[in-house]
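Q: The amino acid sequence is not available; the structure is as follows:
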């Protein structure tokens, strides 16, 4: 999830993807920017997204998003809510599971 503390502009899905690629390029250069990252879902209202990346690129993506601090000259932050090698595992929150 991306957070804009001062109520800044909400990017479209294309702008969000470009922001992710820019973060990768800024930290890891052209090799990082070439990392295949897919935006599977994106909710502009909540600024939440599900990203898909090969497992070998997870650390690069996570570090690039963590260190990104500005979007359009305004402070922002990314928060990783869940990570999983299986898409189905992201459909629910295991901490809220009732048996």
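A: Arrived safely, thanks for sending. Values in this document were obtained by computation on a predicted structure and should not be read as measured data.

Q: C-alpha from now on. contacts and neighbour counts both.
A: Fine.

Q: can you point me to the longest helix in the chain?
A: Taking DSSP state H as the criterion, the chain has its longest helix at helix 13-33.

Q: If you count neighbours, what's buried in whichever helix or strand comes after that helix?
A: The first helix or strand that comes after helix 13-33 along the chain, using DSSP states H and E, is strand 37-43. Across strand 37-43, burial judged by 16 or more other C-alpha atoms under 10 Å covers 37, 42.

Q: Please compare the first structure with the one that follows:
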């Protein structure tokens, strides 16, 4: 079998990922909308524009920001609003953890 045949055979055996409904908002988008409703678009843009939801696990939502100052400020000033928005997005959320993301160069190395 030539290389094209081997590629075709391996592709035929690969599982097909489920289709994602493009109209269904992502968790990040749901939390974003909830935060904007809660704190307003200006504050959201100032403090949450670099905020990313990483996922939900065991009742907790993990989110990330690029710098520690932003993490500390959001925790101090906006954690109750963030928790309410997260709970509206997913009823299983009981707590929120904010982590500081690794710089892009570090993420590319690992």
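A: In hand now; what should we look at? All figures in this text were calculated on a predicted structure; none of them were measured in a lab.

Q: And the TM-score between these chains?
A: With the length set by TM-score structural alignment, normalised by the length of the first structure, the two chains reach a TM-score of 0.42; 67 aligned residues with a C-alpha RMSD of 4.1 Å.

Q: hang on, the earlier thing: in the longest helix of the first structure, which residues are buried?
A: 13, 16-17, 19-25, 27-28, 32-33.

Q: tilt between it and strand 37-43?
A: 150 degrees (axes from the mean of the first three to the mean of the last three C-alpha atoms, to 10 degrees).

Q: Shouldn't residue 62 of the second structure be within a strand?
A: Yes: assessed with DSSP: H, G, I helix; E, B strand; the rest coil, residue 62 of the second structure lies in a strand.

Q: Return the distance of residue 27 of the second structure relative to residue 44 of the second structure.
A: Using C-alpha to C-alpha, to the nearest Å, we find residue 27 of the second structure at a distance of 16 Å from residue 44 of the second structure.

Q: Residue 70 of the second structure touches residue 47, doesn't it?
A: Yes: using C-alpha atoms under 8 Å, residue 70 of the second structure makes contact with residue 47 at a distance of 7.2 Å.

Q: Which one's more surrounded, the two?
A: The residue with more neighbours, out of residue 70 of the second structure and residue 47, is residue 70; 18 against 15, by other C-alpha atoms under 10 Å.
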